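In: below: sequence and its predicted model.
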Amino acid sequence: MNKKIWLSSLIAVLVVLAVVTTIFYYLPQWQRAREGSTKTTQQAKNKSIEPAKQPETLSTVTADTNLDRYISELGFSGSVLVVKDNKVILRKGYGEANYEQKIPNSPNTLFPIGSTQKAMIATAILQLQEKKQLQVTDAIAKYFPDFPNGQNIRLFNLLNHTSGIFGRNQTNQAETSDELVNEIKANGTVGQPGRWHYLDANYIILTKLLEKITHTDYRTYLKQHIIAPSYMTGTGFMNDTTYQQSKQASVGYELEKGHMTPGALPNFSQLFGVGDMYMNPTDMYLFDRALFTHKLLKSDSLNAMLKPGSSSQYGMGFYNDPALIVNRGYLSGWSVSNGFSHGGRIYIVLFSNVRNHAISLSDMNSKIYTQLTN
């Protein structure tokens, strides 16, 4: 009996030792596998919410010394970006962003972009059409029933400035977007749709329509659907404090008879959706590229955007000129010219902070384009 008890006890001890040995042998491997599985799961989870990576900042480049010399000798003040076949030909600041403080312009200097903002509003409207939330052939009365001649004015008339509305006179008073729209309505029309007449009021109405359909502030919409997908990291809105607080912000000047005078800033509530944004030249290029690579619009929408809506060659936010597709902006000493070739091979972005009537950005565009294509 004692022998049986002894054998049973021995067997039990051996079994326990075997189990303990197995546990000690496999436990580290199991822990590593579990940790790896947890890490992989967490990485997958993080990957799903990881924000888009920022594009690599383009450094100052003067690959084309002839262009660099031409712009320098011209006395241009601002920042220039020239890209050909996805290669940066020139990216450089000229003159000073702040002449009082002797701060030079750089490739990252910020500028208000004026009316070139209209191209982003047009992009947003066409995005809504792609989502079947509107049609550019819709009458404006569908969305603003009391709009003057609203049954005859189509959204595309607003987009290409052929609406026939009177518009409004810009003041320096703070006004809400509703007040701007009501003023435009009250001023009525000057004729039937079809005749081209460039007016900020057309795009003020479109910006309000964007908010009406999306039920969100238009700035939020642009940030989510245009700025972020285009990786535009140096873009913002003038009616907040980010521009004034930025060390990269430029000052706009008027040059008259050799004297440099800072331009008076408008009340940016007056430029609702039509001139209240700022950016650097790189961001403008990124927006252009996002259009051409169909990150923002499908091919049919882009073609409709660039198709001239009148003899003015203005489509929706851009002029479709023979050599370049361009848009321009002017604001209190700042001037912006944004141009790219029809095939998207060449991009010429000129941002200036000195309104110098002796220097034409259109002429600069033409000369740079000619040099790049010869």
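Out: Done, it's in.

In: C-alpha from now on. contacts and neighbour counts both.
Out: Noted.

In: can you give me the helices for this protein?
Out: Counting by DSSP state H, the chain has these helices, from start to end: 2-49, 65-74, 118-130, 155-159, 177-187, 200-214, 218-222, 242-245, 281-292, 299-306, 361-373.

In: out of these, deepest packed?
Out: Per-stretch averages of neighbours, counted by mean count of other C-alpha atoms under 10 Å, single out helix 155-159 among those, with a mean of 25.

In: mind checking how far that one is from the chain centre?
Out: How far helix 155-159 lies from its chain's middle: 21 Å, per C-alpha atoms, centre = their mean, to the nearest Å.

In: show me the contact partners of that helix.
Out: For helix 155-159, the surrounding residues in contact (C-alpha atoms under 8 Å, 6 or more residues apart in numbering) are 122, 135-140, 163, 193-194, 202-203, 205-206, 315-317.

In: I'd say Asn239 and Gln270 touch.
Out: No: if you go by C-alpha atoms under 8 Å, Asn239 and Gln270 don't touch, sitting 10.2 Å apart.

In: those two: which is more packed in?
Out: For Asn239 versus Gln270, neighbours defined as other C-alpha atoms under 10 Å are more numerous around Gln270 (23 against 15).

In: that one: what's it in contact with?
Out: Contacts of Gln270 by C-alpha under 8 Å, 6+ apart are 170-175, 180.

In: re earlier: any chance of the helices of the chain in TSV, with distance to Val274 too?
Out: What follows is the helices of the chain, written out as TSV (distance: least, C-alpha to C-alpha, whole Å):
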stretch	distance to Val274
helix 2-49	33
helix 65-74	29
helix 118-130	6
helix 155-159	12
helix 177-187	12
helix 200-214	6
helix 218-222	12
helix 242-245	17
helix 281-292	16
helix 299-306	17
helix 361-373	20
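
In: right, so of the ones you listed, which gets closest to Gly234?
Out: helix 281-292 (6.4 Å; C-alpha to C-alpha).

In: pull the residues that contact the closest one.
Out: 58, 79-81, 107-108, 226-227, 229-235, 296-297, 302, 338, 340, 344, 347, 349-351.

In: over to stretch 198-218?
Out: Around stretch 198-218, the neighbours that count as contacts under C-alpha under 8 Å, 6+ apart are 118, 121, 124-125, 133, 143, 155, 158-159, 161-163, 165, 167-168, 177, 180-181, 184, 271-274.

In: and stretch 164-175, by the same measure?
Out: 183-184, 187-197, 199-202, 266-270.

In: ends of it, what's the gap?
Out: With C-alpha to C-alpha, to the nearest Å as the measure, stretch 164-175 spans 24 Å from end to end.

In: take the one below as the second:
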Amino acid sequence: MKKQRLVFKILIGILVLVFCSRMAVLIFWQHGNQRNSAASSRPDDFVRQTASLYNIHKNGAALSHQTVSKAIDHSHTTTTLKAKKIAPKESSLTQKIDITRTTINRYLHRVNFTGTAVVVSHGQTVLARGYGYRNVALRLPNMPSTEYYVASITKSVTAVAFMQMREHGLISFNDRVSQFYPNFPNGRSISMLDLLCHVSGLRGIPETIRFVTRDEQVQRIADGNLRLSYRPGTQWSYEDDNYTLVAAILDRISLRTYGKTLHQYIQQNIFNKANMTQAGFGEMSQSPYRSIGYAGVSEQIPSLTQLLGCGDVYMSAWDLYLFDHALADGTLLSAPSYQSIFKRHFSVTAYSLGWYPDREGWGKHTYSSHGVLGGWNGSNAFSMDRQNFVVLLSNSSSASGIYAQANQMIFNVLSK
């Protein structure tokens, strides 16, 4: 009996042990499922949040590195991220620019403008657009990248080169022509400032298609001015030869000082500094962006060697804006030099160093210049507060009569 009871107890013990083991396994399995379920929910949450971040970024909201890191670190929490809305002021500015652009564009279409217009206001590009064709025969349209001869607008570039050399003590306003060309008639009476403001008394000489060297052109000017038409500083007479003489002198100084021609000096110290990649000198026949000038009558432009410093530059309208901007923001000149460019130096004229300050009929409180060379013509202007810039370059002589009215209209629109 004792032996039977012992066997029975052993069997009961085995049964209890099996039961307990099974219960332990069941409890452990259930607990494991709960942990796995909790763990599996986190990747799903993270995927959803990551997708939300991607969609917001794709829709235009700017997300910082810290924002994304925070979302990853706190992936177990629910975060609602919304795309950044345009502030009322930004929306109003965008709307104003659109209205201004439409107004200017319609006006230029109405006057049949052919060329490129660039208008920038308070750092915002209002308009950068081509009108008509740069090559009618090939049906190539004008674009912001189209290149034009800027004619007398070249004078403002020459004046900046002069002021830069003046800052380095290489030349002054009071230096006389005779210091550089001793045999030039009345050279002791003519100062650099006289030339830069067109009050020298020089007469203009006819321009021809003949190639000339720098000093040959200076001699041509000298031969045509054995006597001055008036005493320097007493009258104003706009003549290209004033700037040709300035450019010839700057060329000599640059070669002597830097071993570079004036053109090379301007390329390095003006065009490159202003990031002007579509500006050059002389013939632009090799440029893929060149324009053809269409004059009302058959007209052959003079040799560009006779337009040194006064009309031998070509560039795109956008590059001309870059020149203006670099002049206005101090990239090219110091503040005192900038002020000297636009200062009234003579009572007989407000014209100064390539610019007309506050020219009547061209928009209030502006600096402006313009140029004509065959079929190419254009205007360049910016406001005295340096916030508004208007560049209009054309390859059709039909546009030559619109610039004053166009500038006045555009500056009026920009000032509203």
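Out: On my side now, so go ahead. Computed from a prediction, not measured in an experiment: that's the story for all the values here.

In: now the TM-score, please.
Out: TM-score of the superposed chains, computed with TM-score structural alignment, normalised by the length of the first structure, equals 0.78; 306 aligned residues with a C-alpha RMSD of 1.7 Å.

In: buried among the contacts of Gln270 of the first structure? Need that as a selection in ChimeraX.
Out: For anyone working in ChimeraX, the buried entries among the contacts of Gln270 of the first structure, judged by 16 or more other C-alpha atoms under 10 Å, can be selected with:
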select :180
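
In: could the contacts of Gln270 of the first structure be laid out in CSV, adding distance to Asn280 of the first structure?
Out: Listed next are the contacts of Gln270 of the first structure as CSV, based on distance: C-alpha to C-alpha, whole Å:
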residue, distance to Asn280 of the first structure
Gln170, 26
Thr171, 27
Asn172, 26
Gln173, 28
Ala174, 26
Glu175, 27
Leu180, 28
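
In: max pairwise distance over the contacts of Gln270 of the first structure: which two?
Out: Greatest spatial distance in those: Asn172 and Leu180, 12.5 Å, computed using C-alpha to C-alpha.

In: might you report the residue contacts of the equivalent of Gln129 of the first structure over in the second structure?
Out: By TM-score structural alignment, Gln129 of the first structure lines up with Arg166 in the second structure. Taking C-alpha under 8 Å, 6+ apart as the criterion, Arg166 of the second structure is in contact with Ser172.

In: distance check, Arg166 of the second structure against Tyr338 of the second structure.
Out: Between Arg166 of the second structure and Tyr338 of the second structure the distance, using C-alpha to C-alpha, works out to 12 Å.

In: and what of Ser69 of the second structure?
Out: Taken as C-alpha to C-alpha, the spacing of Ser69 of the second structure relative to Tyr338 of the second structure amounts to 49 Å.

In: re earlier: between the helices of the first structure, which gets nearest to Pro322 of the first structure?
Out: Closest of the helices of the first structure to Pro322 of the first structure is helix 361-373, at 11.0 Å (criterion: C-alpha to C-alpha).

In: what range in the second structure matches the closest one?
Out: Across the second structure, the stretch matching helix 361-373 of the first structure (TM-score structural alignment) is residues 403-415.

In: strands along the second structure, start to end?
Out: For the second structure, applying DSSP state E gives strands covering 115-121, 124-131, 133-135, 140-141, 147-149, 279-281, 313-316, 356-357, 366-373, 376-383, 388-394.

In: deepest of the ones you listed, which one?
Out: Burial among those, expressed as mean neighbours by mean count of other C-alpha under 10 Å, is greatest for strand 147-149, which shows a mean of 31.

In: run the chain-centre distance for it.
Out: The gap between where strand 147-149 of the second structure is centred and where its chain is centred comes out at 16 Å by C-alpha atoms, centre = their mean.

In: likewise stretch 390-406 of the second structure?
Out: Between the mean C-alpha position of stretch 390-406 of the second structure and that of its chain there is a distance of 20 Å (C-alpha atoms, centre = their mean).

In: measure it end to end?
Out: 10 Å.

In: so what's the residue nearest the centre of the first structure up against?
Out: A centroid search over the first structure (C-alpha atoms, centre = their mean) returns Ile227, at 4.5 Å, as the residue closest to the centre. Remark: with contacts taken as C-alpha under 8 Å, 6+ apart, Ile227 of the first structure is in contact with 233, 235, 287.

In: roughly how far apart are it and Leu296 of the first structure?
Out: Noted for Ile227 of the first structure: a distance of 10 Å to Leu296 of the first structure, by C-alpha to C-alpha.

In: Asn160 of the first structure now?
Out: 19 Å.

In: which one of the two has more residues nearby?
Out: Set side by side, Asn160 of the first structure and Leu296 show more neighbours around Asn160, with 30 against 24, by other C-alpha under 10 Å.

In: what's the match for that one in the second structure?
Out: Alignment note (TM-score structural alignment): Asn160 of the first structure maps to Cys197 of the second structure.

In: over to Gln244 of the first structure?
Out: When the two structures are superposed using TM-score structural alignment, Gln244 of the first structure falls opposite Ser285 in the second structure.

In: which residue in the second structure lines up with the residue nearest to the centre of the first structure?
Out: With TM-score structural alignment as the matching criterion, the partner of Ile227 of the first structure in the second structure is Phe271.

In: what residue of the second structure matches up with Leu74 of the first structure?
Out: Matched across to the second structure, Leu74 of the first structure falls on Val111, judged by TM-score structural alignment.

In: same thing with Ala264 of the first structure?
Out: Matched across to the second structure, Ala264 of the first structure falls on Gln300, judged by TM-score structural alignment.

In: doesn't Gly374 make contact with that match?
Out: Yes: using C-alpha under 8 Å, Gln300 of the second structure and Gly374 qualify as a contacting pair, with a distance of 7.0 Å.

In: who has more neighbours out of these two?
Out: Under the criterion of other C-alpha under 10 Å, the comparison of Gln300 of the second structure against Gly374 puts Gly374 first, with 20 against 12.

In: dump the residue contacts of that one.
Out: In this structure, Gly374 of the second structure makes contact with 293-295, 299-301, 397, judged by C-alpha under 8 Å, 6+ apart.

In: and Leu308 of the second structure, how many residues sit next to it?
Out: Leu308 of the second structure sits with 29 neighbouring residues when counted by other C-alpha under 10 Å.

In: give me the nearest residue to it, chain neighbours excluded.
Out: Taking C-alpha to C-alpha, 6 or more residues apart in numbering, and ignoring the residues beside it in sequence, Leu308 of the second structure has Thr244 as its nearest neighbour in space, at 5.2 Å.
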